[in-house]
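Student: dropping a prediction and its sequence here:
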Amino acid sequence: MATNRFDSPDKVASGSHADSRPLDAKASARSPHAVPPTIPDVQPGPPPPAGSDQQRRRKVSWKRRLRRWMWRIATAASILLGLGFLSFAALILYYGQGLPETAELKNYRPPQVTRILARDGTPLAELFTVRRTVVPISTVPKSMKFAALAAEDASFYSHEGLNYFGILRALLVNLWSGRTRQGGSTITQQVVKNVLLTNERTFARKIRELILARRIEQELTKDEILELYLNHIYFGHGRYGIEEAARYYFGKSVRDVQLAEAATLAGLVKGPSVYSPRVDLAKAEERQRYVLRQMGDKGFAPLADVEAAARQKITLAPLPENNAELAPEVVAEVERKLVAVAGPQADQGGYTVTTTIDPKLQSAARAAVRNNLDAYAARRGLVAPLKRGKGDPAPFKGTPTPGGGRVYNGVVTKADDGRGTLTVSVGTAEGTVKLDKAKRYNPRNLPPSQFAEVGKVVRVTFADDDPRSGRLELALGPQAALVALDVRTAEVLAVVGGYDAVRGALDRTRSAHRQPASTFKPIVYSYGIHTRVFTAASILETEPAALGGRYRPANYDESDGQSPRRLREALATSVNVAAVWTLDKLGPAKVAAWAQSLGIASKLGADLSLALGAYEVTPFEMVAAYNTFAAGGTYREPVLIRSITDPDGKPLPLPDATPPRRVMEEAEGYIMTSLLRSVVETGTAKRARSMTIPVAGKTGTSNAAKDTWFVGYSPAIACAVWTGYDDASPLGAGETGGTTSLPAFIAFMQEAHKTIPRTDFAAPQVGLVRVPIDPQTGQLAPLGVGGIEEVFLAGTEPTGPAELPSSNEPAPSLWPF
């Protein structure tokens, strides 16, 4: 009989669940000492009919047991799940402590490249600790963004920072292999790993990575995360970020890359050392095609575009030349100004500094300096093959000492053609010279055995200034410096600090303090003109006796020694006694102060040797002083930097430069130009008459020809050239400013003026008068006798006529001025 759900509990129990055995049988079953009941020998009968009470009881019992086990399993699972959640929460709490603030990524400033540019945008140099250039995601083309997604994380815009399937797959692979082989990282996780954490492969770091990935997704937009990723990842060959990668591999900004190029760049990330097209082009192409297929499969690019890109060959840009910096001399000055403008942030880079350098003039200046030094080496026998000779200097004896940048006379003892080296003995020390670094003196690439004979004495320096290094460098020839300014603005157009264009080398335009010799004389005479004590026609003493024995300089052989001399002639032929006598009349202390007003910042002594340039200055100081003459008496501090922009492209205010100041009247500046023109027309710089442009300037040669100079200018450009040995060794007999430095000036100025319209020096409209004078006395030429024309400041012209000459010689013609 079926059980009704409305039956009483007693009926339900008696029908299905109650034990129908007698109570004493129950008790005996529960007692451990009870005798088990005898089971009667019952023959099995036929199964109960379907629907019987016994069958129904079995079904109910099975269901109850199933429900009981399901309950137990559910309870255990719930407990385990709860424990798992608690453990996970504890894990997150534990590893989540002390993590970086992801909100700071909005203002994250990674190290970048600072670029130094010429005035027309030509790259001059780069400064960086990490070669990276950050670009906003808005400038990255879609093809580049989708290529990166196809290569690394196709579902980036749909997931929340974690690829759970990828994580599980990586976990299984790592467990199976027994070590970390896969990461299963999304782009968000890679940003965390590269920007906020380290690259160590540990469980703790991975947990932190997962925590931070979720936080980043809550703090930043997807585009902001992708921007961080593309700007930070490594692309090989020292390039970080997509912009530097595009420049290095394809010679263009990332904004200009095409689909095929984008796929190549995106494929690099997996293994830059493996998939770089500069390392293995075949593997790079294989990886590129994979990225393109992914883009097509994911719908990131039209299939027609993908197929067209896959057919294109990878065409790389030429490798940048590491030593091809056009003007490494500007780097130190730019770094100094950048720190002054940007402060400590300057070290992070990302700035763009536009200089005043003209790249064409910079190249011309470098060529002029090198060609001039090569010409000196050729005429002095400093170019291989080097032969032993009686004129060789005495070799150094003793023990070389570190420091001081000293140059030694060493003796060649061995030549090794296999290694390309010379062995040179320097007193008690010995070292080797690598000829591949001596191309300046070995233009024909002669092997060491032919480069120099054993026993030849050669000038050498120790590398790193340390005799223990055993590495020597040749120092056979002198060095030189050239700096050129725009006359109107004093902007630096070109600067060459030595023969080699090497960053970090000594920049002799700023750092080499050398005696200016006779190039200082115009400063002395300009003060005489300024104070109206002297004129261009003043008669100066040229005999040492005129100095009263206080100082007895000798007149250089460029003077014919005739006495007396007009100021114009004395300057043109560089008469030493005349300059010293003039200084004595003006007062050395006053002239020293005058020199400072013209831009000479170096310390000057107030004695008579000042007139002959005995106190050391720099080429930059000299060209600034002469530029004052060229600019009509206005001093302007030389300017190298035009603008600085920060990593966001915003211009920064430049440090306040010294404002222009009028030192001389315009007419006074013109008088000095007129006097310096005579140096070229009739004096020590007559070689410059070959030029097709008007120039004015002055030669300078110090004692024993240790320093040779030419400082001069045209109406457009002022230029100073210095030549000499760094250790102040003599340049040799016959070497003067006119032979050793002037040729570099001529070569540079001729090249620089090819695109500048020819103009003459313009005389001011007021303040000048021209009168004929007697060349012997400097007074007015007698009426009817004639004379030469001279230019004077108004009010300083002679008023009395000269006495008539006693001879019947014809008077000279007028000066063609």
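Tutor: Perfect, thanks for sending it. Residues are numbered from 1 along each chain as shown.

Student: contacts and neighbour counts: CA atoms only from here.
Tutor: Will do.

Student: the spatially closest residue to R293 that is not a sequence neighbour: what secondary structure?
Tutor: Using Cα to Cα, 6 or more residues apart in numbering and skipping the chain neighbours, the partner closest in space to R293 is V306 (7.3 Å). Of the three states, V306 takes helix under DSSP: H, G, I helix; E, B strand; the rest coil.

Student: quick one, what contacts V306?
Tutor: By Cα atoms under 8 Å, 6 or more residues apart in numbering, the residues touching V306 are L259, L292, R293, M295, G296.

Student: just F745 next, same as before
Tutor: Contacts of F745 by Cα under 8 Å, 6+ apart are A368, F710, C719, A720, V721.

Student: out of those residues, which two are the most distant from each other?
Tutor: A368 and F710 (13.5 Å; Cα to Cα).

Student: with neighbour numbers in mind, choose between the two.
Tutor: F710 (33 against 23; other Cα atoms under 10 Å).

Student: where do the helices sit along the stretch 551-700 of the chain?
Tutor: In the stretch 551-700 of the chain, the segments counted as helices under DSSP state H, counting those that start in this stretch are 567-572, 576-586, 588-597, 619-630, 666-681.

Student: including distance to G649, could these go into JSON lines?
Tutor: What follows is these, written out as JSON lines (distance: least, Cα to Cα, whole Å):
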{"stretch": "helix 567-572", "distance to G649": "52"}
{"stretch": "helix 576-586", "distance to G649": "53"}
{"stretch": "helix 588-597", "distance to G649": "38"}
{"stretch": "helix 619-630", "distance to G649": "31"}
{"stretch": "helix 666-681", "distance to G649": "41"}
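
Student: which one, of those, ends up nearest to A384?
Tutor: It is, among these and with distance given as Cα to Cα, helix 619-630, at 30.9 Å.

Student: pull the residues that contact that closest one.
Tutor: Contacts of helix 619-630 (Cα under 8 Å, 6+ apart): 481-485, 487, 490, 508-510, 595, 598-601, 634-638, 663, 669-670, 672-673, 711-715, 718-722.

Student: okay, one more to line up with it:
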Amino acid sequence: MIKKLLIACMFLFFLLSLAAAGFLVWGYYYITRDLPQLSSIEDYRPDAVSSVYSRDGTLIAEFFEERRYPVKLKDVPDFVEEAFIAAEDASFYEHPGIDLISIIRAMIENFRAGRVKQGGSTITQQVVKNLLLTPEKKYKRKIKEAILSYRLEQRFSKDDILEMYLNQIFFGNTAYGVKAAAKLYFHKDLNELTLGEAAMLAGLPKAPTRYSPILNFEIAKRRQHYVLSQMVKARFITEEAAKEAEKQEIKVYKASYNNIYDAPYFVAELRKELKEKWPEFDIDRDGLKIYTTVDLTANHLVEAALKRGLRAIDKRRGWRGPAGFIADADLDRFIEQYRNKIPETIYPEQIYPALVTGRRSGRLFVTTGYHSGIVDVAAAEWAHRKVDSAGRVVWIKPDRVIRVGDIVEVSLPKKNVPRELKGEGVSREFSGQLRFQLDQTPELEGAVVMLDPHSGEVLAMVGGYDYRRSKFNRATQGMRQPGSAFKPIVYLAAIDRFGYTPSTIVYDMPRTFRVGDTVWEPGNFDDTFLGPITLRSALEKSRNLVSADIISKIGVDAAIQYARKLGIKSPLGENLSLSLGSSEVTLLELTRAYGVFAAGGVLFDTVLTREIIDRDGNIIYDAEKDKLKRAKQVVDENSAFIMANMMKGVVQHGTGYRARVLKRPIAAKTGTSNNMMDAWFIGYTPDLAAGVWVGFDQKKRIGEKETGGRAAAPIWVDFMGKYFNYRDKVEYEKLLKEAKAESERLGIDFTPPEKLEPLDFKVPDGVDPYWVNRHTGTLTDKDDPDGIFEYFRKGTEPPAATATSSATDYLESPDL
């Protein structure tokens, strides 16, 4: 009986064992049937930040979805590795991927809590969770995690797994990976970290928000203590070292969510270009190094000049009055209301809102929230002209209009910065009275582009007064009427194809043009007429009637064809008013078109990117190697030179006279659209082209007499003058250094090199110079007081005497 019972029990045990084995096999199959393949991480390449650099190598922007800077384990200091191992998985180098003791401990804790509270995960399991599985806390997922962790350990080395972990984990403060964490929390590279900082970082992955030293410094310090004690326990460091590390001062920084650090309009345009030209790259994930064309010195000069220029024009329009009012001049309410506009440190020439707290004898007592000062309103003569939103002007005395409690805008002139601060910013610790001036932020907008006409490289691009105020790039997206700035294209067509020369006599006289059933009667800006003049004089004086007459003779299609040759792609109206700039274009394309004159008739594609390097160090794009493909001879070099030589006259004798102050060869043209809604100035030298546009986003009159010559040209002169001086100084210092090295090498006395002379436009072989009379266009000699040195294509020089027949022929035009 006992024997039978024993046999039955053994048989039952066998059946149960078989069933259990079957269940385990089924369970293993069920669990592993949809496990991710480890091959997906064999070539582990985490998302990485793409870095953008200016032409001198300065970091100006970063593109990313996850802010990560991958690092090799060999470049991570040993004590940093050890801090993470001690904090997260002390037996990392001993277990096969899972730590059974930790798992059992976690299961007991979870059972007591009645929910999944603790994971007990090893570093390997955390890698699996982050790279292969979801972070959900369920037993099924934990089993998958354990299986995959074991398999991962069979395929990868411990160092490989640790490297994946240190690069993948999230630290809070926008940081992914240990290198980003060091950079963002401490503004340090990994090899600059202290033991205390490393321990604080190692404590973050478990709960980045809870243990954040930015949000909860005391809790972060307790977590740091735990990590250091674990390092002592693991014999990575001594107790003395741990105590010293805890005493170390920790300074942490909150990461900025801003990813553009300089030249924002340029960077935004660059990002669009990268996506359009290289769609195969994911610039937010691929960890590229992108070297650009932007010259930060030029861009900074442009930004400052545009701000100064727009403020000056805005002041000529008039004062708009107080920006607001706070009853009882309540300082707390003011700070709360203007919190984002009143920094604790203020800088010269920047505009800030200020609360009027008192007034006496033409002076205002104001506070910017953290700084108090005085404003001499009587000195702000521009503010006596008050303009309302409809543009109506009344004359006032601002010191009688401004009340206590009003909000006005002020700035701190550089000359008024306290001497002890040496012209730097004024922090809130400064307790003295500052001497502010009344100011106002212009509503007016503007844009500037500077490029190298011999490569198409954009050196500077500023698309508005302030990128924080408006991200709309008026240099590339703003479609506006160029007015007379379009005329050089019409003149080019006449010279290049239709036999005109700088001395061709044209007639600045009232004319009526019939186009079908309609009549067009253009006029000149000054409502005067000069009669018979040379083509050069017509361009210098920007005579509308001449441009209209030329296009009526050569045909609108010819003008459009030449605009296309020069790279203008915007829609152009097929009408005679095109000659006066009635069709809208962008600043960039018109500046690029002028660059063709400087480049001897060669058009280059616009270039923002000089070089792209992938994360492995391979050069995947080089603009220099692509340069010849981007160059196209679109206009005869002789015609291009003749246009440049004529347009120099616009500066020397015409509407662009303000640029004469720079005392170097400059060719340019002003432009003003109907009712003075747009003001343009586009100028170029033999090696630079730059354009300025000024106007309102919602089209309206800029102001009385605010032409291209008055509103836009001073901005151009401001930044170009400073940039010329900077560049000349750099070039001369380079020449000086070379001369000194040469004298030392030859053992001779050093002689400083001569001052560099500005380049003039190169004269091509296909033109000949002649002395001609400025007024008649006929040949003369150098003794003629009205004689000028003019260039003509070979065989097109004018006659020695006035040819009346040519003038008669010119006036005979078809009835259009």
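Tutor: Yep, that arrived. All figures in this text were calculated on a predicted structure; none of them were measured in a lab.

Student: which one (most neighbours) among the contacts of V306 of the first structure?
Tutor: L292 leads these on contacts (other Cα under 10 Å) with 30 neighbours.

Student: counterpart of G498 of the first structure over in the second structure?
Tutor: With TM-score structural alignment as the criterion, G498 of the first structure lines up with G464 in the second structure.

Student: what does G737 of the first structure give?
Tutor: Here G737 of the first structure is matched to G708 in the second structure, going by TM-score structural alignment.

Student: which residues touch N645 of the second structure?
Tutor: Applying Cα under 8 Å, 6+ apart, we find N645 of the second structure in contact with A667, F761, Y791.

Student: how about 7 Å then?
Tutor: N645 of the second structure sits next to no residue when contact means Cα atoms under 7 Å, 6 or more residues apart in numbering.

Student: report how many residues lie close to the match of G498 of the first structure.
Tutor: So G464 of the second structure, with other Cα under 10 Å, has 25 neighbours.

Student: got a list of what it touches?
Tutor: G464 of the second structure sits in contact with E445, G446, A447, N473, R474, where contact means Cα under 7 Å, 6+ apart.

Student: which of the three states applies to it?
Tutor: Per three-state DSSP, G464 of the second structure ends up coil.

Student: what's the spacing between it and Y265 of the second structure?
Tutor: 8 Å (Cα to Cα, to the nearest Å).

Student: find the residues that touch each one of those two.
Tutor: N473.

Student: counterpart of D486 of the first structure in the second structure?
Tutor: Match for D486 of the first structure (TM-score structural alignment): D452.

Student: meant to ask about R247 of the first structure, not that
Tutor: By TM-score structural alignment, R247 of the first structure lines up with K183.

Student: so which helix or strand takes in that match?
Tutor: If you go by DSSP states H and E, K183 of the second structure is part of helix 178-186.

Student: how far off centre is that helix?
Tutor: Chain-centre distance of helix 178-186 of the second structure: 25 Å, with Cα atoms, centre = their mean, to the nearest Å.

Student: list the buried ones in it?
Tutor: Using 16 or more other Cα atoms under 10 Å as the test for burial, helix 178-186 of the second structure gives V178, K179, A180, A181, A182, K183, L184, Y185, F186.

Student: same question for stretch 573-584 of the second structure.
Tutor: For stretch 573-584 of the second structure, by 16+ other Cα under 10 Å, it's L576, S577, L578, S579, L580, G581, S582, S583, E584.

Student: give the contact list for the last one.
Tutor: Put plainly, it is E584 of the second structure. M479, R480, Q481, P482.

Student: in space, what's closest to the third one - neighbours in sequence excluded?
Tutor: Closest residue to Q481 of the second structure in three dimensions, ignoring its sequence neighbours and counting by Cα to Cα, 6+ apart: E584, at 4.3 Å.

Student: so what corresponds to the one you found in the first structure?
Tutor: Checking TM-score structural alignment: E584 of the second structure goes with E616.

Student: and what of Q118 of the second structure?
Tutor: Match for Q118 of the second structure (TM-score structural alignment): Q182.

Student: quickly find the element holding its match.
Tutor: Short version, using DSSP H and E: Q182 of the first structure is in no helix or strand.

Student: the stretch 301-450 of the first structure: strands as residue ranges?
Tutor: 352-355, 408-416, 421-426, 429-434 (DSSP state E, counting those that start in this stretch).

Student: got those strands as a markdown table, with mean neighbour count and distance to G528 of the first structure columns?
Tutor: Listed next are the strands of the stretch 301-450 of the first structure as a markdown table, based on neighbours: other Cα atoms under 10 Å; distance: least, Cα to Cα, whole Å:
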| stretch | mean neighbour count | distance to G528 of the first structure |
| --- | --- | --- |
| strand 352-355 | 24 | 37 |
| strand 408-416 | 21 | 45 |
| strand 421-426 | 24 | 51 |
| strand 429-434 | 20 | 53 |
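
Student: hang on, the earlier thing: ok now do the match of G737 of the first structure, which residues does it touch?
Tutor: T670, G671, T672, A679, W680, F681.

Student: make it 10 Å
Tutor: 482-485, 655-656, 669-673, 676, 678-682, 692-694, 714 (Cα atoms under 10 Å, 6 or more residues apart in numbering).

Student: which of those residues are retained in the first structure?
Tutor: Retained in the first structure (both residues aligned by TM-score structural alignment, their matches' Cα atoms under 10 Å) from the contacts of G708 of the second structure: 483-485, 655-656, 669-673, 676, 678-682, 692-694, 714.

Student: just the ones of those in strands?
Tutor: Among these, DSSP state E puts K669, T670, G671, T672, D678, A679, W680, F681, I682, V692, W693, V694 in strands.

Student: hang on, isn't L99 of the first structure packed against L210?
Tutor: No. Counting by Cα atoms under 10 Å, L99 of the first structure stays clear of L210, with 11.6 Å between them.

Student: mutual contacts of those two, please.
Tutor: Joint contacts of L99 of the first structure and L210 (Cα under 10 Å, 6+ apart) do not exist.

Student: those two: which has the busier surroundings?
Tutor: A count of neighbours by other Cα under 10 Å puts L210 above the other of L99 of the first structure and L210, at 21 against 13.

Student: how about whatever residue of the second structure lines up with that one, nearest residue that isn't a chain neighbour?
Tutor: Taking TM-score structural alignment, L210 of the first structure has A146 as its aligned residue in the second structure. Nearest residue to A146 of the second structure, sequence neighbours excluded (Cα to Cα, 6+ apart): I98, at 6.1 Å.

Student: so which of the contacts of G464 of the second structure sit within strands?
Tutor: Going by DSSP E, the strands hold E445, G446, A447 from the contacts of G464 of the second structure.

Student: report the contact partners of the last one.
Tutor: So the one you mean is A447 of the second structure. Neighbour list for A447 of the second structure: 265, 302-303, 306, 461-465, 473-476, 478, 587-588, 680, 691-695, 712 [criterion: Cα under 10 Å, 6+ apart].
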